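Q: Need the 3D shape of this:
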Amino acid sequence: MTWNIPNILTVLRLLAAPGVAVMFLYFHRPWADWFALSLFVGAAITDWFDGYLARLWKQESKFGAMLDPIADKAMVLIAIMVLTGYNGMNPWLILPATVILFREVFVAGLREFLGAKAGLLKVTKLAKWKTTAQMVAIATLFLGTGLEYLNGVAMQGMTPEQYAEAVSAGLADPIRACGNRDCASFANILGLVLIWLAAILTAITGWDYFRKALPYLRDDR
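A: Predicted coordinates for the structure are as follows:
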């Protein structure tokens, strides 16, 4: 392989994937949430730059083409694992997360089975939109978990009613609001909407790949 800038960015993105989980092992919250969010967003940005620079500088390589989707999937899958744990196994998150995980494993199995014919399953524009939707949704959900933790610290174990009374009495600081909702709720709801959109796009692209591979799965060939 050639150690050019696009390939280096791809390798760094791959290394950043487990780093998202490591943040929660070595830092206290909410710093872990902010560090994980920053690392994830920074790595997601390199996903656009490495391909753009490779085409601009004519430095496209087989190594980069091989590692780029692996780095993307590692980022998404590890981040989803962390988010499902810190969202209390929320069923509204578990279901789209399951769709995303299932599709990635299924398509990886298809590519392995097809072997030399795996080129049939080239990345499509819709698949690129799917990856973008996944990354935006995950970043929004990381923001929500961080803000939600801060809300929990502010409430100090009080119920919402008790907390509202404490704020009225001047004994507690009000939680920062975004419109009619607190910012954590707003970020979490937006993140869930985006992850469902990403799951729908993920399922569609998975079906598209299966349809393309179907002729090669018949026993009469």
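
Q: From now on I want contacts and neighbour counts done on CA atoms only, so please keep to that.
A: Will do.

Q: And the strand or helix carrying Asp68, what's buried?
A: Using DSSP states H and E, Asp68 sits within helix 62-86. Neighbour-count burial for helix 62-86 flags 64, 68-69, 71-77, 79-80, 82-84 (criterion: 16 or more other Cα atoms under 10 Å).

Q: And for Pro96, the neighbour number?
A: 21 (other Cα atoms under 10 Å).

Q: need the contact list for it.
A: Shown in contact with Pro96 (Cα atoms under 8 Å, 6 or more residues apart in numbering): Ile195, Trp196, Ala199.

Q: For the comparison step, fold the sequence that follows:
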Amino acid sequence: MPTDLPNLLTLSRIAAIPVLVTFAAIGAPWSNMVACAVFSVAAVTDYFDGKIARDRGVTSSFGRMLDPIADKLLVGAALMLLVGLERLSHAALYPAIVIMLREIMVSGLREYLAELRVGLPVTRLAKWKTGFQMGALGTLLAGDSGAGLIGLSALPVSLIGEAGLWVAAALTLATGWDYLRAGLRHAGEQDAAVQPTAPVGETAAQP
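A: Below you'll find the model as predicted:
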């Protein structure tokens, strides 16, 4: 049910997006830290909603549908904010593009495979990708100005965040390729299954 705790946690990630956008748009050091905190708390719910659902045995179709949507909305909003507010260097645009394109591709693959009643399992590498991605985006939302509020002005926080974004992009390519291969394999199997076969004893006519 939508009112189960795991589903409420998933919905909270979507509800956090306008709050994240508001504080990030203010652009002050304190608001950057609040945006980082909002994003980080929302990202952590991605772990707990699945764990609670499994532990309590309350997994639902609603949750399975909404969970990846909430993740992609949160990540997409954070990336667009960072680009739109010019919080990323030109070099960091490339991993951001890779991450966005991969999310779109995987969404398309999930939609196609859902018609075949085939699921895409979450691999260990995909979990690492998510960890680096969320960590990098949270760090970039705080930025150098926000980090200065908590005594970390000596650290190149934005540079660290961009490095994490490159690592996430590399993992994104690896996991995206795995999912694409799975999609192509199932598509090939479906095409082979519907190919017409000639009756036994008949041969193709010669020209």
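
Q: Next, the TM-score between them, please.
A: The TM-score (TM-score structural alignment, normalised by the length of structure 2) is 0.81; 190 aligned residues with a Cα RMSD of 2.3 Å.

Q: Specify the next element, helix or strand, located C-terminal of the helix or strand where Phe113 of structure 1 lies.
A: Using DSSP H and E, Phe113 of structure 1 maps to helix 91-114. Per DSSP H and E, the first helix or strand lying C-terminal to helix 91-114 of structure 1 is helix 125-155.

Q: Which positions in the helix ranked longest in structure 2 come out as buried?
A: If you go by DSSP state H, structure 2 has its longest helix at helix 157-194. If you call a residue buried by 16+ other Cα under 10 Å, then helix 157-194 of structure 2 has these buried ones: 157-159, 161-173, 175-176, 179-180, 182-183, 186.

Q: Tell me who's in contact with Lys72 of structure 2.
A: Counting by Cα under 8 Å, 6+ apart, the residues that Lys72 of structure 2 touches are Glu103.

Q: roughly how far apart are the residue positioned nearest the centre of structure 2 and Tyr47 of structure 2?
A: What sits nearest the mean C-alpha location of structure 2, by Cα atoms, centre = their mean, is Lys72, with 4.6 Å. For Lys72 of structure 2, the distance to Tyr47 of structure 2 equals 15 Å [Cα to Cα, to the nearest Å].

Q: Just name the closest of the contacts of Pro96 of structure 1 to Trp92 of structure 1, please.
A: Trp92 of structure 1 lies nearest to Trp196 out of the contacts of Pro96 of structure 1, by Cα to Cα, at 8.6 Å.

Q: So what does the closest one match up with in structure 2?
A: Structural alignment places Trp196 of structure 1 opposite Trp166 in structure 2 (criterion: TM-score structural alignment).

Q: what's the answer for Thr98 of structure 1, then?
A: By TM-score structural alignment, Thr98 of structure 1 lines up with Ile97.

Q: is it true that Ala79 of structure 1 touches Ala21?
A: Yes - taking Cα atoms under 8 Å as the definition, Ala79 of structure 1 is a contact partner of Ala21 at 7.1 Å.

Q: now the angle from the longest helix of structure 2 to helix 93-115?
A: 30 degrees (axes from the mean of the first three to the mean of the last three Cα atoms, to 10 degrees).

Q: Report the distance from helix 157-194 of structure 2 to the chain centre.
A: From the chain centre to the centre of helix 157-194 of structure 2 is a distance of 11 Å (Cα atoms, centre = their mean, to the nearest Å).

Q: For that helix, enumerate the helices and strands it packs against.
A: Helix 157-194 of structure 2 is packed against helix 93-115, helix 124-148, with contacts defined by 3 or more Cα pairs under 8 Å, 6 or more residues apart in numbering; DSSP states H and E.

Q: Tell me which of those sits nearest to Arg87 of structure 2.
A: helix 124-148 (7.5 Å).
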